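Peer 1: Sequence and predicted structure below; questions after.
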Amino acid sequence: MSNYYKIAIALAVSTFAIGTTEFVPVGMLTDIAQDMHVSTGMIGLLVTGYAIAQAIGAPIATSFVGRIARRQLFAWFMMAFAVLNLLSAIAPTYGILLGTRALTAVVHGVFFATASVYLTKLAPVDKKGEAASWLFGGLTVATVFGVPFGTYLGEAVGWRATFAVVGLLGVFGWLGVITQVPKTAAPLVTDNQLAGIITVIRHPKISLTLLMATLGFGSSFVLYTYIRPYLQQVTGVSTAGVVGVLALYGAFVTVGNVIGGRLANRQALGVIAGILVAQIVVQLLQLLLLPRPGWYLVGIALLGLVAFMGNASLQSRIIMTTTELAPAHTDVASALNVSALNFGIAGGSFVGNAVMSYAGLQMLPLVGAVIGGVAVLVVALLRRIN
């Protein structure tokens, strides 16, 4: 096995831990809400707030780490990730839990952004597009095993145990980094990286791609953030059954990520447009499938298949476009794409909460499809600019 693949696997182990902590509250919303004596909507902020903290904090924090050697940076941040999750496990109040989650989110964003650029630079020429899919692969495997297991553990022992176990996963990620990522000199950085945020977003090709990422990813989270209450209250799935449904979702997310990684090598805007259209169709199908016994499993599988399929293409497009237009700021641009995806999560979760409160759970897929339609319009505008 080449060094590239060893490094890719080591970084994917870290993003597995990261993906687990990001999404595991989705399966424990009710339990955390009861323990903290707040509403399910407020606990939903553990997902939304995480995304907002990552979206705002990651680009700023990334601009200050450009001169740190990558192995050292990755090791520091995975250890910080482990400690913060352990602090989440013992958080005595909702406010402290929200705070530790916010700090974890910034660590997550910086790690993912810098690791994406690092791995893309290491990848063979014909594999540049799928390099990011290794990191997204860690996230998607987390939805297969990490999130369902975390949900099960939360039900059996308590949600605090889940965060403690995620902290342990962070230690495994740290071990992977220090054993597989080689020591290298710190990157040579000459430009002002904080000002690079403005430099990057001033390019229409980059800023429109970021908007497309926000809308496209956010459309999925209108429904996904509240999939547990939907399944329990509308479909009639038991608490134990939800764990199995989340595992099914995660399995198809993994399949979709593999397909998306292969498609990303084409570096084609048409690929992203096709995936967005597929997401819209799948969202509309949920209006028929999710409320029906048995058929809801088909709906969940389709949701998982398309949910992350476009992420590798988006991340790769940002890195390659920035390499062409603003090569000194690829780390910051990568962080901005992570921010765009997380603004999508935050926005989708926020819209989903409003829809759930005022129109009902069954309207969530329709609203998600509408947001996906706006993303397709952005693709059309980006094509005209190209």
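Peer 2: Nice, thanks for sending it over. Numbers count the residues shown, from 1 in each chain.
Peer 1: okay, CA-based contacts and neighbour counts for the rest of this
Peer 2: Fine.
Peer 1: Skip the chain neighbours and tell me the closest residue to S313.
Peer 2: A264 (4.4 Å; C-alpha to C-alpha, 6 or more residues apart in numbering).
Peer 1: here's the one I want to compare it with:
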Amino acid sequence: MKNKEIAAFTGYQKMVIFILALTQFTVILDFMVMSPLGDMLMKSLSLKPSAFGVAVSAYAFSAGLSGLLTAGFADRFDRKKLLLFFYIGFIGGTVFCGLAHTYVVLVAARIITGLFGGVIGSISMAIITDLFTLQQRGRVMGFVQMGFGASQVLGVPIGLYLANALGWEAPFLMVAGLAGIIALVIMLRLKPVTQHLLVRNEKSVLLHLWHTVAKRDYRIGFTATALLSIGGFMMMPFGSAFAINNLGITAEQLPLLFMVSGVSSLIIMPVVGRLSDKVSKFRLFMIASIWMMVMCVLYTNLSVTPFLLVMVFNILMMMGVMSRVIPSSALTSAVPDMEDRGAFMSINASLQQIAGGVAAAVAGMIVVQKNNFSPLEHYNIVGYVIVGISIIGILLMYRVSELVLKKAAGKALVAFEEEVVLNEGL
């Protein structure tokens, strides 16, 4: 039997998806651009891989801390106001990154940007969960996550061209300018999101946070997200340095490499989103994870490789990465109850960011480079570590899937019993 053939989106829902996709585009681009700028930053600021790993993880750790600090407040305010507040702060931090000229100032700017930017994803997830049914969320995730692909198709290549012409600071100023326009659209077009405020919550902020963390089912979701993030973040910080110094890609070819990978993401993600609403989300996640593990091992063991083949490997690896993000996000979004969604999403995003920071820092300790122009060493070890983490991630996501099915069955039983009582009353 077909899965309830997917309800069409209303005009307003389409506009909400568009707005959230744009905010994700800028936030992801701000974070993603650090990887392609990696080789340029390491050379211009004379950084070792470990120092660059700290610069990347600074954003992630501050984003994680911010999410934990705001988790208790997340269900007490209009989600639109929260989104605007943190998005404006993110814009200010990104401007600061564009004005930085030393390593210390850059790290400070990344911390500030992370404090605000790290919460935006969780607020967006809470809005999605409030406004869309579980049967719609796979498609919504697919479109919103297109910000990842779009950042590679448009943002990263344009940012790299600007960086080559004007310096590595230019991409950050570009992101800040674009985000300023999007903030105006949010202000003018997004309606208040306050349905969660109708659910009375007598707990204090700290008690609400503790209540959310203390739930066993929630902790399973948190752990699964953290492991997925560690696996996903480990390769990214040194992607451009590996491509240039190990695979023989030139700085001029790098924008095209990211653009081709991004185009493939834009094609793959909506397809995966629709597929995840029709088939088992866990099964799709498991297949994608196995595919990603194989591609990671193959890619990290490459030496000098023809540019065309490097592009093919990137596309195949991107298929695995993005095809596991969408079903896992949709499953995790179904774990919390409505009154806990904001707090759950904030904690979940925090752990995701902190895990990403740990991954970047650990990768920086594993990867070695004799000088700024020599090949990276031990990058293949990062690939093997990702395989081990991904296997554990599959087991945990199976637990999440079982929790979601159990919860759905419980709701269906309650609805059936209410209908029986109503019919008996008539």
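Peer 2: Sure thing, it's come through. On a predicted model such as this, the values are computed, not experimentally measured, just so you know.
Peer 1: Overlay the chains and give the TM-score.
Peer 2: Once superposed, chain against chain, the TM-score is 0.89 (TM-score structural alignment, normalised by the length of structure 1); 383 aligned residues with a C-alpha RMSD of 2.6 Å.
Peer 1: Let me see the contact set for the nearest residue to Q193 of structure 1 once chain neighbours are set aside.
Peer 2: Nearest non-adjacent residue to Q193 of structure 1, counting by C-alpha to C-alpha, 6+ apart: S63, 4.7 Å away. Contacts were defined as C-alpha atoms under 8 Å, 6 or more residues apart in numbering; by that measure S63 of structure 1 touches Q193, L194, G196, D331, V332.
Peer 1: Throw together a PyMOL command that grabs the buried residues out of those residues.
Peer 2: Listed next is the PyMOL selection for buried residues among those, using 16 or more other C-alpha atoms under 10 Å:
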select buried, resi 193+194+196+331+332
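Peer 1: Among the contacts of S63 of structure 1, which ones are in helices?
Peer 2: Among these, the members falling in helices (DSSP state H) are Q193, L194, G196, D331, V332.
Peer 1: In JSON lines: these, plus distance to S238 of structure 1.
Peer 2: Listed next are the ones in helices among the contacts of S63 of structure 1 as JSON lines, based on distance: C-alpha to C-alpha, whole Å:
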{"residue": "Q193", "distance to S238 of structure 1": "50"}
{"residue": "L194", "distance to S238 of structure 1": "49"}
{"residue": "G196", "distance to S238 of structure 1": "49"}
{"residue": "D331", "distance to S238 of structure 1": "44"}
{"residue": "V332", "distance to S238 of structure 1": "44"}
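Peer 1: wait, which of those is closest to R70 of structure 1?
Peer 2: Within the ones in helices among the contacts of S63 of structure 1, the smallest distance to R70 of structure 1 is 11.5 Å, found for D331 (C-alpha to C-alpha).
Peer 1: Distance-wise, check the aligned residue in structure 2 for the closest one relative to Q369 of structure 2.
Peer 2: Aligned counterpart of D331 of structure 1 in structure 2: G342 (TM-score structural alignment). From G342 of structure 2 over to Q369 of structure 2 the distance is 42 Å, taken as C-alpha to C-alpha, to the nearest Å.
Peer 1: How about A126 of structure 2?
Peer 2: 42 Å.
Peer 1: What of I111 of structure 2?
Peer 2: 26 Å.
Peer 1: quick one: contacts for the aligned partner of T140 of structure 1 in structure 2?
Peer 2: In structure 2, the residue equivalent to T140 of structure 1 is G149, according to TM-score structural alignment. With contact set as C-alpha under 8 Å, 6+ apart, G149 of structure 2 has these partners: S261, G262, V263, S264, S265, L266.
Peer 1: Figure out the helix or strand that G149 of structure 2 lives in.
Peer 2: G149 of structure 2 is part of helix 146-150, with elements assigned from DSSP states H and E.
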